[in-house]
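Undergrad: No sequence on hand, only this structure:
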C-alpha cells in the first residue's frame, strides 16, 4: 500500500495489529487517529513541524531532578486536571514541585523552617466517604513561602524540607500542623512552557494554596489543594486546578483552647480543611 494522505492512518493502525497488550493497542490506535486528524486539520509546513519537535525536545531537556517541564506542559494545557477529574471528584494536579521526599514530622510540628512568614495553622480530619474517621492516615504536605517560592527553587536560601511534611492522623483521623500563609506565585516561565504562555497571551500565576496527598489503608489516595479564599488568580489558575469545594477561608482565631492544642498563641491564623477518601475498589465487599 502506498503511503498517502488518504492511506496514512490505516497503514499505521495496521502496524499495531500484533500488539498483545490490548490496552496498549487501544491507546496507540486512538493516539494515531487523533494525531493524524490534528495534522490534517492544521496542515503544518515542514518548518512548523520542525519547530514543534524542537519545542518538545526543549521541554525534555529542561527536566531535571527538581523540575519537571513535561508535567508543567501537561498542567497548562489542562491535561493534568482532565486526567485527575476523570479519576477522582476532588483530585487536583500534583504540580511540578513535588520532586523531593517530605520529611516525617509529628502532629502539630511546623513545616516552616524559616520563621519569616505569617504563621498559619492548618487543621482538619481525614475520613472515609461515609464519614468514618481514618486514624493513622498518611498526609504528605507541601507549600511555598510567603514570597511564592518552593525550597527546590531556592536551594541557597531555604533549607531542604522547608515547607514540606509527612504526617499521620491521630486516633480520630485529625491532623494539624504549622506553616505560613502561602502566596500566589507564577509557575516557572524561564523554559519552553513559559515561552508558550507568552506567545499565547496567558499569565503564569497560581492562586495561593497548600498541597496535600492523603493515603489510608483500604482507600484510594487523593492529591488535592486547599486554595486560599480571595487569593489573586483564584478564578484564573494557570493550571486549571481550582474547584469550588477546595476553596478554604483563612480566619483569625481567638480560641485559647485551640491555640493551646495547636501549640500557638491566640489570636492565630487558621485554615480548616477536611479530606475525604473513597474506598478502594478491591476493598469493597
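TA: Alright, I've got the coordinates. None of the values given here were measured: they were computed from a predicted structure. Residues are numbered from 1 along each chain as shown.
Undergrad: Please count neighbours and contacts with C-alpha atoms only from this point.
TA: Will do.
Undergrad: by contact count, what packs against the lengthiest strand in the chain?
TA: Ordering each strand of the chain by length in residues (DSSP state E) puts strand 119-128 first. Contacts defined by 3 or more Cα pairs under 8 Å, 6 or more residues apart in numbering; DSSP states H and E place strand 119-128 against strand 174-180, strand 268-272, strand 275-277.
Undergrad: and the angle from that strand to strand 174-180?
TA: 150 degrees (axes from the mean of the first three to the mean of the last three Cα atoms, to 10 degrees).
Undergrad: Please identify the buried residues of strand 119-128?
TA: Neighbour-count burial for strand 119-128, counted by 16 or more other Cα atoms under 10 Å, picks out 119-128.
Undergrad: same deal with stretch 62-76?
TA: The neighbour-count check on stretch 62-76 (16+ other Cα under 10 Å) flags 62, 67-76 as buried.
Undergrad: What is the end-to-end distance of it?
TA: Start-to-end span of stretch 62-76 (Cα to Cα, to the nearest Å) is 16 Å.
Undergrad: can you tell me how far the nearest residue to residue 208 once chain neighbours are set aside sits from residue 203?
TA: With sequence-adjacent residues excluded and distances taken as Cα to Cα, 6 or more residues apart in numbering, residue 208 is closest to residue 184, at 4.1 Å. For residue 184, the distance to residue 203 (Cα to Cα) stands at 12 Å.
Undergrad: Neighbour count for those two, which is higher?
TA: residue 184 (23 against 16; other Cα atoms under 10 Å).
Undergrad: and that one, what does it touch?
TA: Contact analysis of residue 184 by Cα atoms under 8 Å, 6 or more residues apart in numbering lists 148, 205-209, 231-233.
Undergrad: another structure for you, compare them:
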C-alpha cells in the first residue's frame, strides 16, 4: 500500500470517514445493495454531522434500538410500530402503490396480521366471540373495468372493543375478529363481525416512550383491515375507517386516506341484514373495493 494512502486509512477523521466506509463497498457486484448501502451510509453520516451527535446521544440511540428488538415477539413487532410512527411505512407503501384513479387506495399493513387466519363461508360471524357491538359488513370486489372478481380472497382482521387484537392476549386459544373469506360468483361479500373502535397502538415499550417524549398520542382511528387477492390483479392491503372518528386527522401511524373513510350507520334492534334477529342495536358497513390489474 502506498504510504500516503495507508496514512489516510489509519488516521480517519470526521471529514474522511464517510468516503473510507464507502470505499469498502466498491467491490459489490449487487448493484442494488451497493446503491442502498451507499445512500444509507451517506445519510447516516450527514445526520450525525448535521445535529452534531454526541457519544451520549449515540449510546442512547443504540439502547433504544436494542430494547426495540428485545420486545419483539410472535405477538408484537415493535420495529413495525417504530416504522409506522415515523411515517416510514406510509412512505414506502405510497412509493410502491401508485394506482390509477378509481382504484381503492392502499395503506399500511400494521403489525397484527397473521397468515393462518381461519376460513369462513360468506355470511359467517368472524368475531368468534370477540367483544364488541355487532356489525354487518358487505360490498363487492371488482376490477378497474367494473368486472366482478369472483372468488377473490379476502383476509379481514380488527381489534375488539377493548382495543386489542386477538394475538395480543396471552391466553389466546383461537383467533377472534379475523378470518379469510372468498367473494361469490358476482364478486360480492358479506359477513358479521364487531364494530371497529379507536384504540392505542402498544405504547408500553420504547416506541410508546418515544411518542410521549415527542408529545404525540398513540391512538389509531377505528378501522377494519383488509388484504384482498385476485388472480391477475395487484394485492390490495388497506383499511376502511369510520367517518365519525376523532382521530382521523391525527392517526399515530399516518394511515388514513380520505377515500377509505366510510359511514358505519347504527340501526335499532331488529332484523339484521342477514335476516337474523338482533336484540341490540347493530351497525352496518357497505364498501366496494376496486383492484388494479397487474402490469403485463
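TA: Done, it's in. Source: prediction; values computed, not measured.
Undergrad: what's the TM-score here?
TA: Remark: TM-score between the superposed chains equals 0.92 [TM-score structural alignment, normalised by the length of the first structure]; 278 aligned residues with a Cα RMSD of 1.9 Å.
Undergrad: returning to that earlier point: which of the contacts of residue 184 of the first structure show up in the second structure as well?
TA: Mapping the contacts of residue 184 of the first structure onto the second structure (both residues aligned by TM-score structural alignment, their matches' Cα atoms under 8 Å) leaves 148, 205-209, 231, 233 still in contact.
Undergrad: nearest residue to the aligned partner of residue 127 of the first structure in the second structure other than its sequence neighbours?
TA: Under the alignment (TM-score structural alignment), residue 127 of the first structure pairs with residue 142 in the second structure. Spatially, and ignoring its direct neighbours in sequence, residue 142 of the second structure is nearest to residue 148 (4.4 Å; Cα to Cα, 6+ apart).
Undergrad: And for residue 106 of the first structure?
TA: In space, and not counting its chain neighbours, residue 106 of the first structure is closest to residue 167: 6.3 Å by Cα to Cα, 6+ apart.
Undergrad: what's near enough to touch the counterpart of the one you found in the second structure?
TA: Taking TM-score structural alignment, the alignment pairs residue 167 of the first structure with residue 181 from the second structure. Residue 181 of the second structure sits next to 119-122, 153-155, 189 when contact means Cα under 8 Å, 6+ apart.
Undergrad: Give me the buried subset of the residues you listed.
TA: 121-122, 153-155, 189.
Undergrad: Take those and write them to a markdown table, including secondary structure and distance to residue 53 of the second structure.
TA: Below are these laid out as a markdown table (DSSP: H, G, I helix; E, B strand; the rest coil; distance: Cα to Cα, whole Å):
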| residue | secondary structure | distance to residue 53 of the second structure |
| --- | --- | --- |
| 121 | coil | 56 |
| 122 | coil | 56 |
| 153 | strand | 49 |
| 154 | strand | 47 |
| 155 | strand | 44 |
| 189 | strand | 54 |
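Undergrad: Any chance you could list what contacts stretch 217-230 of the first structure?
TA: Contacts of stretch 217-230 of the first structure (Cα under 8 Å, 6+ apart): 88, 90-94, 128, 137, 207-215, 234, 242, 246-250, 273, 277-280, 282-283.
Undergrad: Mind doing that once more with 6 Å?
TA: 91-92, 208-215, 246-249, 278-280, 283 (Cα atoms under 6 Å, 6 or more residues apart in numbering).
Undergrad: And for stretch 14-30 of the first structure?
TA: Contacts of stretch 14-30 of the first structure (Cα under 6 Å, 6+ apart): residue 13.
Undergrad: Repeat that for stretch 53-71 of the first structure.
TA: Residues outside stretch 53-71 of the first structure that contact it (Cα under 6 Å, 6+ apart): 96, 99, 192.
Undergrad: Trace the last one over to the second structure, please.
TA: Correspondence of residue 192 of the first structure to the second structure, assessed by TM-score structural alignment: residue 206.
Undergrad: Spatially nearest residue to residue 206 of the first structure (excluding sequence neighbours)?
TA: residue 237 (4.9 Å).
Undergrad: okay, now the one you found: neighbour count?
TA: Using other Cα under 10 Å, residue 237 of the first structure has 19 other residues around it.
Undergrad: which residues touch the equivalent of residue 204 of the first structure over in the second structure?
TA: When the second structure is aligned by TM-score structural alignment, residue 204 of the first structure is paired with residue 218. In this structure, residue 218 of the second structure makes contact with 200-201, 252, judged by Cα under 6 Å, 6+ apart.
Undergrad: where's residue 102 of the first structure relative to residue 175 of the first structure, distance?
TA: Separation of residue 102 of the first structure from residue 175 of the first structure (Cα to Cα) stands at 16 Å.
Undergrad: Now do the strands for the stretch 151-296 of the second structure: every range, in order, please.
TA: 153-157, 178-182, 188-194, 199-200, 219-220, 223-229, 236-242, 261-262, 266-267, 270-271, 277-278, 282-286, 289-291 (DSSP state E, counting those that start in this stretch).
Undergrad: okay if I get those as TSV plus distance to residue 213 of the second structure?
TA: TSV is the format used below for the strands of the stretch 151-296 of the second structure (distance: least, Cα to Cα, whole Å):
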stretch	distance to residue 213 of the second structure
strand 153-157	31
strand 178-182	34
strand 188-194	34
strand 199-200	16
strand 219-220	15
strand 223-229	26
strand 236-242	28
strand 261-262	30
strand 266-267	38
strand 270-271	48
strand 277-278	45
strand 282-286	37
strand 289-291	39
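Undergrad: Quick one: closest of those to residue 51 of the second structure.
TA: strand 219-220 (29.6 Å; Cα to Cα).
Undergrad: Now list the buried members of the contacts of stretch 217-230 of the first structure.
TA: Buried subset of those (neighbour count, 16+ other Cα under 10 Å): 91-92, 208-215, 246-248, 278-279.
Undergrad: Just after the longest helix along the second structure, pick out the following helix or strand.
TA: Counting by DSSP state H, the longest helix found in the second structure is helix 31-51. Next helix or strand after helix 31-51 of the second structure toward the C-terminus (DSSP states H and E): helix 55-70.
Undergrad: corresponding residues in the first structure for that following helix?
TA: Going by TM-score structural alignment, helix 55-70 of the second structure sits over residues 46-61 in the first structure.
Undergrad: how about the matching stretch: buried residues?
TA: Applying 16+ other Cα under 10 Å to stretch 46-61 of the first structure flags 55-56, 58-59 as buried.
Undergrad: Mean per-residue distance, it versus the second structure.
TA: Superposed on the second structure, stretch 46-61 of the first structure shows a mean distance to its aligned partners of 0.5 Å (mean Cα distance after the TM-score superposition for the first structure).
Undergrad: returning to what we had before: and the furthest pair within the contacts of residue 184 of the first structure?
TA: Within the contacts of residue 184 of the first structure, 148 and 233 form the most distant pair, 13.5 Å apart (Cα to Cα).
Undergrad: coming back round to it: out of the contacts of residue 218 of the second structure, who's nearest residue 89 of the second structure?
TA: Nearest to residue 89 of the second structure among these, with distances taken as Cα to Cα, is residue 252, at 11.9 Å.
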